[in-house]
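K.L.:
The sequence isn't on hand, but the structure is:
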């Protein structure tokens, strides 16, 4: 129950509404019992009085109607208060989870698929509404009222009180049989649901590739199998449980099963008077509905506990060490001192040391998987090193507040993401205070102004989900414009021109060259011709620095760089031949 208690903690700010909901819900259930008492009074009037006035019956009927209306009204107000609490709390939970994701290392976030995170943040958090809006106010009221009724019946006759509770142990035995191996079953059911969610998200995201290669839902086995597995397991579990469930919900509220025969026996024996016998039967009938409704919540607790655990795993996950200070570097020299890093157990950087001085260009080159992008991501604190230090102006970057560190760095990743808003606002993310003119100036420098004007609504064109209305090269240039607009003293380009054509790449490179005066520029390059003028080129090999120096120095001293340069020249020659061939077509 500890995980559910943590969910309750989010409702602390709205506890007064929650208490009000409990009070109103309990009052509503109590009012629902009173008509049974009034019916008892009517029956007794017919049994004890020779004549029952019509006016008396009208008054009693009117009271029953008023009580039932009052019951409904109080329940409505209880649900209003509890749902306000619930949705305010869900908002707080989602905000906390969003803030938590910002503080978490990217490795922890990437350990879960987007489908899993969507399932937790959207679906599972939404289902916490059952706890806050229903389980607390209704569950408490359905627990309090039966207890009060049983106490009252005990006061009337303890034997009849035990008879009224006779269905409870039988129902509990059935419930235990129904829940046999439920923990293992529930774990598999959740994992099957997570797999299905992940595969659905992957299927939708990869729709273009699926269509190109003619992969329908039938032939896209990963998607189809996960859906069928979830359906098969869920139905099998339900089929095994249906009989038990039906028996449980039939027997539990059938409180008269033992009350009627035992009461009749005691009445005939003379140890129970008729008035109490009739009253206890009426109260026992009123006991059935709250018990049945309470059981529905008890049934949900196991599932809610599992979902609460998943939510709390995210909320209690590891965080980066974040400082809150106003420390800002005076200069922007970057140095890596014996930095090592591992994704889980696989080490990808080993004792990497280098300096990128302010006002210089430092390029990182190497084969795929050599650790180039990891260096860039460590610098922007997507992760922290396993050992060693990353320094900025002689201060370890962990000692600088995350906000000030991010203010100092413009990072253009090879994994580009555009939000589903206008092109203008996607660029303005680099500097929310920028004017339209400044946005367009940055777009011109990034060589994307002309193609933006050719779009249907120019700068007001929506980029689409994840920028899906634009090509890879267009998205890349917009992300570069965003970074240029930010105008930070440190610029990191992680293969930022990978999707641009050679003509635009040269223009972007010229624009960047004009902006790097006095800045620290770190470039991860796939086209070596773009970094031949770099002040220092670092050659990475299997997570270590193999060599570093200028382009001319490395052509002499580094076999790896020679091999990379030769491969680049051959690729350039191949592109030229292709262009010549196309000119003859």
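P.N.:
The structure has been received and is ready for your questions. Computed from a prediction, not measured in an experiment: that's the story for all the values here.
K.L.:
CA atoms for contacts and neighbours, from now on please.
P.N.:
Fine.
K.L.:
State the number of residues packed around residue 479.
P.N.:
Taking other Cα atoms under 10 Å as the neighbour definition, residue 479 ends up with a count of 27.
K.L.:
now residue 54
P.N.:
Taking other Cα under 10 Å as the criterion, the count of residues near residue 54 is 9.
K.L.:
From residue 35, how far out is it?
P.N.:
Noted for residue 54: a distance of 18 Å to residue 35, by Cα to Cα, to the nearest Å.
K.L.:
Equivalent analysis for residue 491, please.
P.N.:
For residue 491, the distance to residue 35 under the criterion Cα to Cα works out to 75 Å.
K.L.:
go on, residue 300?
P.N.:
The gap separating residue 300 from residue 35 is 30 Å, by Cα to Cα.
K.L.:
Comparison target, given below:
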């Protein structure tokens, strides 16, 4: 955990103060033994000077009062430290994830990301707020008792400590396997979270295919794997901690046997023998608690390692924060990109002038969306250059690029909030007048007025209260409100009916005025008016030109256009109609 606090520059002052209070509490835990010792001497040794009981009671009350104060202060300070630490870590993780390339994020299972933000941070909070202080207390209290008792009888203190070395050696030798099993259980929990998220997101598909419940083997197998790993971890931990406690507690037997023998022989006073018997019971309670805390710590340590590993993932570079104004063009020069072993783009080059519309079309998997992702630095290219007004995008801060791009995707995500708040995410400073202008330009006003509370209606998770076309138009309103110089439309009219497509096309006309626009589309009829069309195939530009030029070329674009035109004429016929036609 030290790596995390150092990386985030978090002050440990509260933790240190809490530790000092915990040490004070531990000292006061042992202080009453001195009072008990004085009372025993008075009661069991006739030659001992008398002891004032009132003074003893006052001393005990003072010890208990100060001990309670130290305990409360220690707990308050360590909890403040732990929850501030957790808050700082969550914010840092969220900010760091935002600055990572999508490739790094997608290479991790979504469940692992969720568990790191939730479970791992909670485990670090638990470690800081309870585990460290508990372990410290379990060590400090017996240590303080041993120091105090040394002044009474050093030989009996050695007997008290004699069983600790073998117990601690046993715990140390078991630590490696505990660490391994704890890591496996934590990984199994993250895999289970990933499968549960997948199950929830895909519930409609699972129902359609009738693979819900136990029939969904991916989920059930993962949960069974978690169960077996959890049982394996606990089945190892508890015998280890119990054997550790058993070995340590044998010191009580040593005190009873050796101390009893010395008492019978007359070399050990009765009050010392009784005192050490009482002390032994108090001494081994915290000692025996160390085992479970150490085993828990070995499990929680993996959470801190996971957080540190994610925070160590390299962020995207780029320090220039001034975006090129009035740029002449956006240029790709010999750009190549591979995802893992799969080559997506190969030596791709083209130029898009400012204020023009460039359409990217072609078969699925050709690399159209990848081109847009490279432009806005969702991914970083592996070779070649991408420039905006002559400035290499990899020298620009990713935030600077994104502040100057409006993106309308096929599946535009809407948050579980009001229409107004969803719109204001594009530009928080937008006035009511600007918002309403964007709403009207995106053809959203009609359906917003029908909502129960209008623009202040909460639309549910991912806009559950809206239709697909309404969600799309709302995302276009956000793009209009953002008013960025570059606009990317990624399959923005896919899966829309004719009326919604007409409305969305009208909205595009409003949002694209004066912008440099990139349209990614399968439906070729939507790119008729593009200034240039790039037909992408196997990561390269197979054909380039205007709509009419590409049709005259009678190449791959024309072939796709003819196919789509033929499909648009396709009708479902009944078998008897087909037989009649054949006759």
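P.N.:
Received it, and whenever you're ready, just let me know what you need. Only a predicted model underlies this, so the values are computations on that prediction, with no experimental measurement involved.
K.L.:
what's the first-to-last distance across stretch 410-421 of the second structure?
P.N.:
Start and end residues of stretch 410-421 of the second structure are separated by 21 Å (Cα to Cα).
K.L.:
could you give me the residues in the first structure that it aligns onto?
P.N.:
Residues 414-425 of the first structure are where stretch 410-421 of the second structure lands when matched by TM-score structural alignment.
K.L.:
What residues sit buried inside that stretch?
P.N.:
Buried residues in stretch 414-425 of the first structure, counted by 16 or more other Cα atoms under 10 Å: 414, 416-425.
K.L.:
How about stretch 432-445 of the second structure?
P.N.:
Applying a neighbour-count criterion of 16+ other Cα under 10 Å, one finds 435-439, 441-445 buried in stretch 432-445 of the second structure.
K.L.:
Equivalent analysis for stretch 79-87 of the second structure, please.
P.N.:
Buried residues in stretch 79-87 of the second structure, counted by 16+ other Cα under 10 Å: 79-83, 85-86.
K.L.:
what do you get for stretch 193-204 of the second structure?
P.N.:
Judged by neighbour count using 16+ other Cα under 10 Å, the buried positions of stretch 193-204 of the second structure are 193-197, 199.
K.L.:
who touches that stretch?
P.N.:
By Cα atoms under 8 Å, 6 or more residues apart in numbering, the surrounding residues in contact with stretch 193-204 of the second structure are 109-112, 114-115, 206, 212, 218-219, 222.
K.L.:
Could you single out the nearest of those residues to residue 66 of the second structure?
P.N.:
Proximity of these to residue 66 of the second structure (Cα to Cα) peaks at residue 115, which lies at 40.7 Å.
K.L.:
what's the closest of the contacts of stretch 193-204 of the second structure to residue 272 of the second structure?
P.N.:
residue 115 (54.2 Å).
K.L.:
Surely that closest one touches residue 191?
P.N.:
No. Between residue 115 of the second structure and residue 191 no contact is recorded; they are 9.3 Å apart, counting by Cα atoms under 8 Å.
K.L.:
Please enumerate the shared neighbours of the two.
P.N.:
Listed contacts common to residue 115 of the second structure and residue 191 are nil; contacts here mean Cα under 8 Å, 6+ apart.
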